[in-house]
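Participant: Coordinates for the following, if possible.
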Amino acid sequence: MLGKTYDREVCSAARALELVGERWSLLIVRNALFAGARRFGDFRSLGIATNVLTTRLEGFVAAGIMERDGDEYLLTAQGRELAAVVVALTAWGDRYLAPDGPPILYTHATCGNAVEQHLVCASCGDVHDAREVVARPGPGMPAEIAARMTP
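Facilitator: Below you'll find the predicted structure:
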């Protein structure tokens, strides 16, 4: 995992990057989610060094993203929720970094249609532009920092 480089950040995105922000992490999760990877050898197809893979898998187990069942590494509910992150990151990559089109298509197993990830307002529905999203202090924000954020 990354070093504790985000200690001064009061941000859940920074905390999440501590667990899944390293270059191999989401690829390991992707293969566990969508390629049936469960055993150590399954993840070796990524071309990742054995020591790095060991460190990532052990870190995922310690963080509750995966659990160990004999020789298998299984995603927990917490780990399976990263599917939304993988799908969103893939869609961004398809849009801006795949000149020949998407190399992988994520589809719904039940109906076969494309799966998409997008921003949704809990009250009025889809958010069509990131400029419509405002960051405001939440209950976990220390009061002294929240006071600086509020206009």
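Participant: alpha carbons only for contacts and neighbour counts from here, please
Facilitator: Fine.
Participant: Do a quick rundown of the strands in the chain.
Facilitator: All strands of the chain, identified by DSSP state E, fall at 66-69, 72-75, 120-121, 125-126.
Participant: I have a second one here; can you model it like the first so I can compare?
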Amino acid sequence: MRYEELADVPCSITRPLVIFGDRWTLLILKYSFAGVRRFNAFQSTMGISRSRLRDRLDRLIDHEILVKRPAADGAYEEYRLTEKGHAIYPILMAIRDWGDTYMAPDGPPVEYRHRGCEGEAHAHLTCDHCAAEVTARDIDPQAGPGITPRRELDD
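Facilitator: This is a model prediction of the structure:
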């Protein structure tokens, strides 16, 4: 299957890979949440080629995750997270939690503290019905309204 064809797969885990399927896109998002907004700042911070950065930024704009607009002083353009972009934060926090657990032998390199109480933020899965915390062992995937029956090969 070609990379572009992933968008046609009726799976809400597979489809986003068209957008997030490489390290550069996730790093752009990480730095966007950290306040990086200018093209040159992304480029110098990440060490990414200008053409690759342009491609990834354009993809995030095309998918309405980032928006490009003039800066407050009008001297340059900046990239800002949209509402759809802000909805990605729990994904990054889940990756960070996994990295802290399995790839940080000396402890977390950064702690993400709640401004209101100084507690640490973590990603958690909960049931929308009973509010219980769930893991993969508690989940039973079932067909949803967005799946279409596969046609038989001889149809």
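Participant: TM-score for these two?
Facilitator: With the length set by TM-score structural alignment, normalised by the length of the first structure, the two chains reach a TM-score of 0.87; 143 aligned residues with a Cα RMSD of 1.7 Å.
Participant: circling back: among the strands of the first structure, which is nearest residue 35 of the first structure?
Facilitator: strand 72-75 (12.5 Å; Cα to Cα).
Participant: Name the residues of stretch 26-37 of the second structure that come out as buried.
Facilitator: 26, 28, 29, 30, 31, 32, 33, 36, 37 (16 or more other Cα atoms under 10 Å).
Participant: right, and the last one touches residue 78 too?
Facilitator: Yes: contact criterion Cα atoms under 8 Å: residue 37 of the second structure and residue 78 qualify, at 5.0 Å.
Participant: so how many other residues sit close to residue 65 of the first structure?
Facilitator: 23 (other Cα atoms under 10 Å).
Participant: For burial, what's the neighbour tally of residue 134 of the first structure?
Facilitator: Using other Cα under 10 Å: residue 134 of the first structure sits among 6 other residues.
Participant: That one -> the second structure?
Facilitator: Under the alignment (TM-score structural alignment), residue 134 of the first structure maps onto residue 140 of the second structure.
Participant: Its match and residue 134 of the second structure: what is the separation?
Facilitator: According to Cα to Cα, to the nearest Å, residue 140 of the second structure and residue 134 of the second structure sit 11 Å apart.
Participant: so what's in contact with these two at the same time?
Facilitator: Shared contacts of residue 140 of the second structure and residue 134 (Cα atoms under 8 Å, 6 or more residues apart in numbering): none.
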